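Undergrad: sequence first, then the predicted structure, then my questions.
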Amino acid sequence: MARLRASQSREQREAACETTRLAMQNRRANNRGQQIDNLQRRTRYLSSADLNRAAFQYDCSNDYSLHPSVCIGQMDVVCEYCGALQFSGETPGLCCLNGKVKLPLLTPPPEPLYSLLCGETQESRHFVANTQKYNGCFQMTSFGADIIEERGFNPTFKIQGQIHHRIGSLLPFEDTQNNFLQIYFMGNMEEQLDRRLEINAGMKQAILQDLECLLHEHHALVRLFKIALERMPSDAKTISI
């Protein structure tokens, strides 16, 4: 090949390169056309395929998201009666029975919760992105699960029997830390805040402190717990509710 190229003139070499380039371009175009044709065939198949028990015959080359039973579009249809957002395939008026069901407007939550939920500040955006974690900081009961398996990013709970929530004793037992409802019975709000931050890493202290004050001011159960603590004998360690 080297001797052949050396014997060719400049025009011959350029013509040979152009021929090779056109051949590669045609080959790529044919491959692209075949890929598009295969995709169209798979799309036509999926649009009419029966997905019943399809998981037992799963084909990774098929894009199941193209099936009309799976691709339901965006929730961008607005109900003319109540303003609820619906998918295009939903029955019109299903949300409010064509205006027959009228729900009262929700009462805005007290501050600072309202600003955290509806504000545009950095604190608000952080809170909205972590509402589940902040909710867990103030949970009063245990889920009753003792075995947790870490598999990647998703912890797995193994629970036997009926699911229930345990309240437990109002005060911790000897050589144990305050958890769940017991945190509400600690000496002062500063100790409660420190304990919540110790259990829940990554939460912002200022937000936790504001939510803690909110619960102590507006939550009926928290106020009831404070009354129970004042009436509790100092040597009672196993009182349960």
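TA: Looks like it arrived, so ask away. Numbering: from 1, shown residues only.
Undergrad: CA atoms for contacts and neighbours, from now on please.
TA: Will do.
Undergrad: which residues does residue 218 contact?
TA: With contacts defined as CA atoms under 8 Å, 6 or more residues apart in numbering, residue 218 has no neighbours.
Undergrad: relative to residue 166, how far out is it?
TA: Counting by CA to CA, to the nearest Å, the gap from residue 218 to residue 166 is 24 Å.
Undergrad: what do you get for residue 152?
TA: Distance of residue 152 to residue 166, computed by CA to CA: 28 Å.
Undergrad: and the strands in the chain?
TA: Along the chain, counting by DSSP state E, strands occupy 77-78, 85-86, 147-151, 154-158.
Undergrad: which other helices and strands does the last one contact?
TA: Looking back up the chat, that one is strand 154-158. Applying 3 or more CA pairs under 8 Å, 6 or more residues apart in numbering; DSSP states H and E, one finds that strand 154-158 makes contact with strand 147-151.
Undergrad: one more structure, for comparison:
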Amino acid sequence: METVRQRQQRRQSDAAAHRQRYTNNPQLHKFTLKFSEDTDVGNYFASHRIDVTNSTICNHCNALKLPTESPGMCCSNGKVVLMEPTIPPLLQHLFTSQDDIAKDFHDKIRFYNSAFTFASVGVRFDRELANAKNGIYTFRVQGSFYHRIGLLLPEAGSNPHYLQMYIYDTQHELHHRTNTIPNSNLNPAIVEDIKAILDEVNPYSINFRYISNFPEEDIKNLSMLIHTNIPGLDQRTHNVPTAPQVAAIWINNNVPPGAIQKRDILLRTRMNQLIHISEFSG
């Protein structure tokens, strides 16, 4: 039986061997498809036709289904009703128009999307494959993939990022968003339009805007004192905390066993890094 440590060592060894093979074989870096203007791309890809002559339409949601698909797979025979959201006219204009503003939005749509993200991506990826200098850019992920939310307010002397821009220094938000991505040359008018759209229809943006409206004098630092010098209290059971701060207290009264899932607890180190700790850490 392979132990956890042995499995980790084997995986690390396999990953190192894979990187070594990739590095030692420069031919792998050149496997890209190049087509001239008169190349018939259809000769390089196999076509596959799907017969939809016998397809059916759901009586409840009007979904078009293939003959092999079951009757209730789309909406469970009307039990699932998805409300179609109303597209804001301004957003629809950015996607469908062909004017200069919309064309700039189309060309830099990933940059505009990144300028309004709420969280960063936490992932372990292969940096050698994710390199546009050698062959095709490939984003290869190994392990967990998650979104990471940091502090609600930026560190002293730092510019706001991610959800911090929805809360902190909103008077200069337009400047922060247009300059958050170097050399992106985002159009301030488009950034202002997207901000207005999100503030109108996005529940996360609306809630964070609500937090930003709290006056600073209403947000106070609170401290908690735990007194253990009570006569008759067993000091071997209740001791003074070793840390001067209490982050959170969980009360699991009347909760059946197995109903509580493993908690995801993050700590921010003095080096401004986030690390996971066990819920049993004292």
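TA: The structure has been received and is ready for your questions. Note that this is a predicted model, so its numbers are computed, not measured.
Undergrad: TM-score them against each other, please.
TA: Once superposed, chain against chain, the TM-score is 0.52 (TM-score structural alignment, normalised by the length of the first structure); 170 aligned residues with a CA RMSD of 4.6 Å.
Undergrad: what about residue 152 and residue 166 of the first structure, which has more around it?
TA: The neighbour comparison of residue 152 of the first structure against residue 166 (other CA atoms under 10 Å) goes to residue 166, with 15 against 7.
Undergrad: just to revisit the earlier point, can you put the strands of the first structure in TSV and add mean neighbour count and distance to residue 32 of the first structure?
TA: Shown next, in TSV, are the strands of the first structure (neighbours: other CA atoms under 10 Å; distance: least, CA to CA, whole Å):
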stretch	mean neighbour count	distance to residue 32 of the first structure
strand 77-78	14	37
strand 85-86	16	38
strand 147-151	10	40
strand 154-158	11	39
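Undergrad: figure out which of the ones you listed is closest to residue 3 of the first structure.
TA: Nearest to residue 3 of the first structure among the strands of the first structure is strand 147-151 (62.0 Å), distances taken as CA to CA.
Undergrad: ok, now which ones touch the counterpart of residue 200 of the second structure in the first structure?
TA: With TM-score structural alignment as the criterion, the equivalent of residue 200 of the second structure in the first structure is residue 217. For residue 217 of the first structure, the contact set (CA under 8 Å, 6+ apart) comprises residue 223.
Undergrad: gap between residue 217 of the first structure and residue 161 of the first structure?
TA: 37 Å.
Undergrad: residue 236 of the first structure: which of the strands of the first structure is closest?
TA: The closest of the strands of the first structure to residue 236 of the first structure is strand 147-151. By CA to CA, the value is 30.2 Å.
Undergrad: run the chain-centre distance for the closest one.
TA: A distance of 19 Å separates the centroid of the chain from that of strand 147-151 of the first structure, by CA atoms, centre = their mean, to the nearest Å.
Undergrad: residues in contact with it?
TA: Contacts for strand 147-151 of the first structure (CA under 8 Å, 6+ apart): 155, 156, 157, 158, 159.
Undergrad: how about a cut-off of 6 Å?
TA: With contact meaning CA atoms under 6 Å, 6 or more residues apart in numbering, strand 147-151 of the first structure is reached by 155, 156, 157, 158.
Undergrad: quick one, longest helix in the first structure?
TA: Longest helix of the first structure, by residue count under DSSP state H: helix 10-48.
Undergrad: buried sites along that one?
TA: The neighbour-count check on helix 10-48 of the first structure (16 or more other CA atoms under 10 Å) flags 42, 43, 46, 47 as buried.
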